[in-house]
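1. Turn this into a structure:
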Amino acid sequence: MAAAPRERSPFLGLLPLPERTAVVQALRTETVGGLVLLAAALVALVWVNTPWGSTYEQIRDFHFGIPALGLDLSVGHWTADGLLTIFFLVAGIELKRELVVGELRTPATAALPVVAAVCGMIVPAALYAVTAAAGGGSLDGWAVPMATDIAFALAVLAVISTHLPAALRAFLLTLAVVDDLGGILVIAIFFTSDLNFAALGGSFAGLVVFHALQRFRVRGWWWYVPLGVAIWALMYNGGVHATVAGVAMGLILRTTRDKDEPASPGERTSHVLHPISAGVAVPLFALFAAGVGVSATALGEVFTQPEPLGVVLGLVLGKTLGIFVGTYLAARYTRAQLNPDLAWADVFALAVLAGIGFTVALLIGELAFSDPSTTEHVKAAVLIGSLIAAALAAILVKRRNGIYRRLSEEEERDDDHDGIPDIYQRSGAAER
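-> The predicted structure follows:
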């Protein structure tokens, strides 16, 4: 007797309640932070294009620190190498959570978002390379259009007042988490300066101690904060971009609770640092990274020079094609089946939305080019490409917003006021 075919699992269907709760909490902070990020970018653009633009440059280039420890950095570098480490620490915790209890915990559930995200990194990089090579430009910026900025994407959704159901938001979050991992690997492998192996050895030794403290359940911020700062400083002096230290510590932090713990160390750290990351660290980085001169000539060069044009095409076309085609192929050849309440148009809209690359894209743009003029053009291209992607995504998402509102309201309804959405108390609801 032939075995019965295995049931296909729903893609973008109802999330398990614990996963839904974690996603909602994470994205609430990201949405607020995204609005602050958007405001910071606008301030930078306006500031640098006023008669007081020289003041912006003076503040950004002002140096301070401890020269004896190799930490005499400009304000711009402190935000990129220092504050942004907090962002990558939170990203590392989120990645660890996804790997342990989230969408990436099993190969079956991880396959689709991972394939989509990887295709969403490869296609933009390839499109940039083809564009740059065809125009005789530099291939150094191939990694710039690879990254999705989840905070900026959610800020766009907040501005246009959409009601995305939790599954769509979780898919976008998982894409961004894998994107962040790809960006971190690219920074660590391709954008390292001359290596100081003694400093790197000290940084890795610090990570070993950090892991031991976690393993033996040592508690108290006074252990971890000085150790974390030392790991970061040694990583910076070792020649590897200091943000890698943040994600390494995030991956080490334990995200599962012991029986006597109300929250895991990863949860507690994320709870404390997430608002700082989203509300302070990333906006300050944007403030000192997004300040580019805007003129008719500069805008024209974005679309005529091969490097910035490759970035725009990579973000707007490459991201969309990579994520949508990757998602379709993964769903076509795995057991995943699209939620019948949604359509492939919804996946396409999210793919377009993922073309908003800001924080990591600007960081890689600064690292990739040594010529200040090219760097400014590439940063302008990141802003323009993200703006185009945001506008197109807003149109697409708005057209489907009535369906999203109905699904979201159904997910949120709690007529018995017991704190658990009614949809999770019906027979046949997702496993809790």
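
2. Please count neighbours and contacts with C-alpha atoms only from this point.
-> Noted.

3. in stretch 183-195, what's buried?
-> 183-184, 186-188, 192 (16 or more other Cα atoms under 10 Å).

4. What lies in contact with that stretch?
-> Contact with stretch 183-195 is made by 143, 146-147, 238-241, 243-244, 247, 360, 364, 367-368, as judged by Cα atoms under 8 Å, 6 or more residues apart in numbering.

5. Check stretch 281-297 too.
-> So stretch 281-297 is contacted by 33, 36-38, 40-41, 43-45, 47-49, 60, 76, 79-80, 83-84, 86-87, 359, 362-363, 376, 379-380, 383 (Cα under 8 Å, 6+ apart).

6. Filter those residues down to the buried ones and hand me the PyMOL line.
-> Of the contacts of stretch 281-297, the buried ones can be selected in PyMOL as follows, counting by 16+ other Cα under 10 Å:
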select buried, resi 33+36+37+38+40+41+43+44+45+47+48+49+60+76+79+80+83+84+86+87+359+362+363+376+379+380+383
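
7. Packing partners of the helix or strand that V36 is a member of?
-> V36 is located in helix 17-48, with elements delineated by DSSP states H and E. Using 3 or more Cα pairs under 8 Å, 6 or more residues apart in numbering; DSSP states H and E, the elements in contact with helix 17-48 are helix 53-60, helix 150-159, helix 166-190, helix 265-276, helix 282-289.

8. Deepest-packed of those, please.
-> Highest mean neighbour count of the helices and strands packed on helix 17-48: helix 282-289, a mean of 26 (counted as mean count of other Cα atoms under 10 Å).

9. got the angle between that one and helix 265-276?
-> 50 degrees (axes from the mean of the first three to the mean of the last three Cα atoms, to 10 degrees).

10. Quick one: distance of helix 282-289 to the chain centre.
-> Chain-centre distance of helix 282-289: 15 Å, with Cα atoms, centre = their mean, to the nearest Å.

11. compare with the first, here's sequence two:
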Amino acid sequence: MTAPARAPVAEFARFLRTETVGGFFLLAAAGVALVWANTPLRAGYEALREVTVGPSALHLNLTLQQWATDGLLAVFFFVAGLELKRELVIGELAGARRAVLPVAAAVGGMAVPVLVALLVGGDLPGMEAAWSIPAATDIAFALAVLAVAGAGLPSSARVFLLSLAVVDDLGAVLLIAVLFAGNLHVLALLAAALLCGVYWVLQRKRVTSPLVYVPIAVGTWVAVHEAGIHATVAGVALALLTRVRPDPGEQEGPALRLEHRLQPWSAALCAPLFAFVAAGVPLGLPALQTMITDRVALAVIAGLLVGKVVGIFGAASLVVWLTPAVRPRGLGWRDLAAVSMLGGVGFTVSLLITELSLASVGPRAVESAKAAVLLSSIAAAVLAAALLVRRSRIHGRSRAVAPDDDSGVETTPSES
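-> You can find the predicted model right below:
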């Protein structure tokens, strides 16, 4: 009698696990925020984001925007990290030949945009730190666009983008910590490391009770936050410490079990609310006029729209040609080029770096660079979506996969 009662809930959770559904939720929330922030009702949106919630102890009296960026996004990163860990151990990225490609692509996707930005921006005021703005890829928005526009591509496309975006975002967080962090609290950092160690030991001891893990996860997040490091690092760290392989008698390992339970919450609540508080960037006429003549803003645009795709695709090509690394299974070079275009969706982390790097220059420079980030991210998303739709149709017309070549790479018939 209990099974039918649980069926609708389980079916709804399965519906939310569909990547396309989560992508629509996130993009819709971002659209609502963007429209609201550019209407006469903008003050209400700004006031809502600045509502303060939480205890004052441990500096947790945060605004709703901070809770979404540091808290909800940590859950999203935890789910993404679980999927990445599973792919590294038993999935598409198992083995160094496959894992090295997204890492190299992420490094190229950070280094080349920085070089492009420096070439365009030169030694202008603010560029001493603003060069780091186009280094970041927004994992949530990039995955959402891929889910909506690239549903017909092989699943390895998502794995590739997820992997490089996680590495990219960790690199961006490291840049923030090095360039803009205030005082690094060593004791809090040691506490976070200790809690991660306890989590790892409990995983190896096959402890399964959430009554044990939930306090450890919350404590790790608080410790990382107190240490002065972006709190989403806690989600990635715990995910990478989670056991993947099931024991004899287990139907699934802890990583897959947690992923199934948390992914609906991440898709329906965490990612959309984060998008809602992050996407409300005003695109006023003064900001747009300044952006056209501001070389710092132009450097950001060049870095995101040109540097990202060149860096990601170029690094991936070089690694495949010069090392034993192989392309993701079932993906051709044109597929990789389309996915690489998604790297230009900088958005949230880029907006955060913009505020930190240009605060000393003035509010006008900040607004101009923010407009550049937003417009570049939208342009990259639209271009990538067009390419992904075309590639999806090609894959849809021809699902037959050519036999593996001597490199172990499966190629699509259109590029074999």
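
12. quick revisit: dump the helices and strands packed on helix 17-48 of structure 1 to TSV, plus distance to V397 of structure 1.
-> What follows is these, written out as TSV (distance: least, Cα to Cα, whole Å):
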stretch	distance to V397 of structure 1
helix 53-60	36
helix 150-159	9
helix 166-190	11
helix 265-276	27
helix 282-289	26
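
13. out of those, nearest to H211 of structure 1?
-> helix 265-276 (12.1 Å; Cα to Cα).

14. how far away is R364 of structure 2 from T354 of structure 2?
-> Using Cα to Cα, to the nearest Å, R364 of structure 2 is found at 12 Å from T354 of structure 2.

15. Pick out whichever of the two has more residues nearby.
-> Higher neighbour count among R364 of structure 2 and T354: T354, with 26 against 15, using other Cα atoms under 10 Å.

16. give me the element that one is part of.
-> helix 347-358.

17. tell me what whichever helix or strand comes after that helix is packed against?
-> Using DSSP H and E, the next helix or strand after helix 347-358 of structure 2 towards the C-terminus is helix 363-397. If you count contacts as 3+ Cα pairs under 8 Å, 6+ apart, helix 363-397 of structure 2 packs onto helix 139-149, helix 285-293, helix 295-302, helix 333-341, helix 347-358.

18. Now do the fourth one against helix 363-397: the angle between them, please.
-> Pointing back at helix 333-341 of structure 2 there. 150 degrees.

19. For helix 333-341 of structure 2, which residues meet the burial criterion?
-> Applying 16+ other Cα under 10 Å to helix 333-341 of structure 2 flags 333, 335-341 as buried.

20. and it, which stretch of structure 1?
-> Helix 333-341 of structure 2 corresponds to residues 344-352 in structure 1, going by TM-score structural alignment.

21. one step back: would you mind checking which of the contacts of stretch 183-195 of structure 1 is nearest to A429 of structure 1?
-> A147 (34.4 Å).

22. need the contact list for the closest one.
-> Here A147 of structure 1 is in contact with 121, 176, 179-180, 182-183, 357-358, 360-361 (Cα under 8 Å, 6+ apart).

23. Would you convert these into JSON lines that also reports distance to D260 of structure 1?
-> Formatted as JSON lines, the contacts of A147 of structure 1 follow (distance: Cα to Cα, whole Å):
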{"residue": "M121", "distance to D260 of structure 1": "41"}
{"residue": "A176", "distance to D260 of structure 1": "32"}
{"residue": "D179", "distance to D260 of structure 1": "34"}
{"residue": "D180", "distance to D260 of structure 1": "32"}
{"residue": "G182", "distance to D260 of structure 1": "35"}
{"residue": "G183", "distance to D260 of structure 1": "36"}
{"residue": "G357", "distance to D260 of structure 1": "41"}
{"residue": "F358", "distance to D260 of structure 1": "40"}
{"residue": "V360", "distance to D260 of structure 1": "38"}
{"residue": "A361", "distance to D260 of structure 1": "41"}
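
24. roughly how far apart are the residue nearest to the spatial centre of structure 2 and C270 of structure 2?
-> Nearest to the geometric centre of structure 2 sits I139, at 1.8 Å (Cα atoms, centre = their mean). From I139 of structure 2 across to C270 of structure 2, the span is 13 Å (Cα to Cα).

25. Show me what G280 of structure 2 aligns to in structure 1.
-> G280 of structure 2 maps onto G291 in structure 1, by TM-score structural alignment.

26. Please look at A298 of structure 1 and E376 and confirm they touch.
-> No. Between A298 of structure 1 and E376 there is no contact under Cα atoms under 8 Å: 9.2 Å.

27. residue boundaries of the helices in the stretch 101-250 of structure 2?
-> Remark: helices assigned in the stretch 101-250 of structure 2 by DSSP state H, counting those that start in this stretch are 127-130, 139-149, 155-179, 186-204, 210-227, 232-240.

28. and I301 of structure 2, which of the ones you listed is closest to it?
-> Among the helices of the stretch 101-250 of structure 2, if distance is taken as Cα to Cα, the winner is helix 127-130, at 12.0 Å.

29. Just the buried residues of the closest one, please?
-> Applying 16+ other Cα under 10 Å to helix 127-130 of structure 2 flags 127, 129-130 as buried.

30. Tell me roughly how far it lies from structure 1 on average.
-> Mean deviation of helix 127-130 of structure 2 relative to structure 1 after superposition (mean Cα distance after the TM-score superposition for structure 1): 2.6 Å.

31. counterpart of that helix in structure 1, which residues?
-> Against structure 1, helix 127-130 of structure 2 falls on residues 138-141 (TM-score structural alignment).

32. follow-up on the earlier one: and of the buried residues of helix 127-130 of structure 2, the nearest to I378 of structure 2?
-> A130 (19.9 Å).

33. List the residues that contact that closest one.
-> 296, 353-354, 357-358.

34. how about a cut-off of 10 Å?
-> 114, 117-118, 121, 124, 296-297, 299-300, 350, 353-358, 369 (Cα atoms under 10 Å, 6 or more residues apart in numbering).
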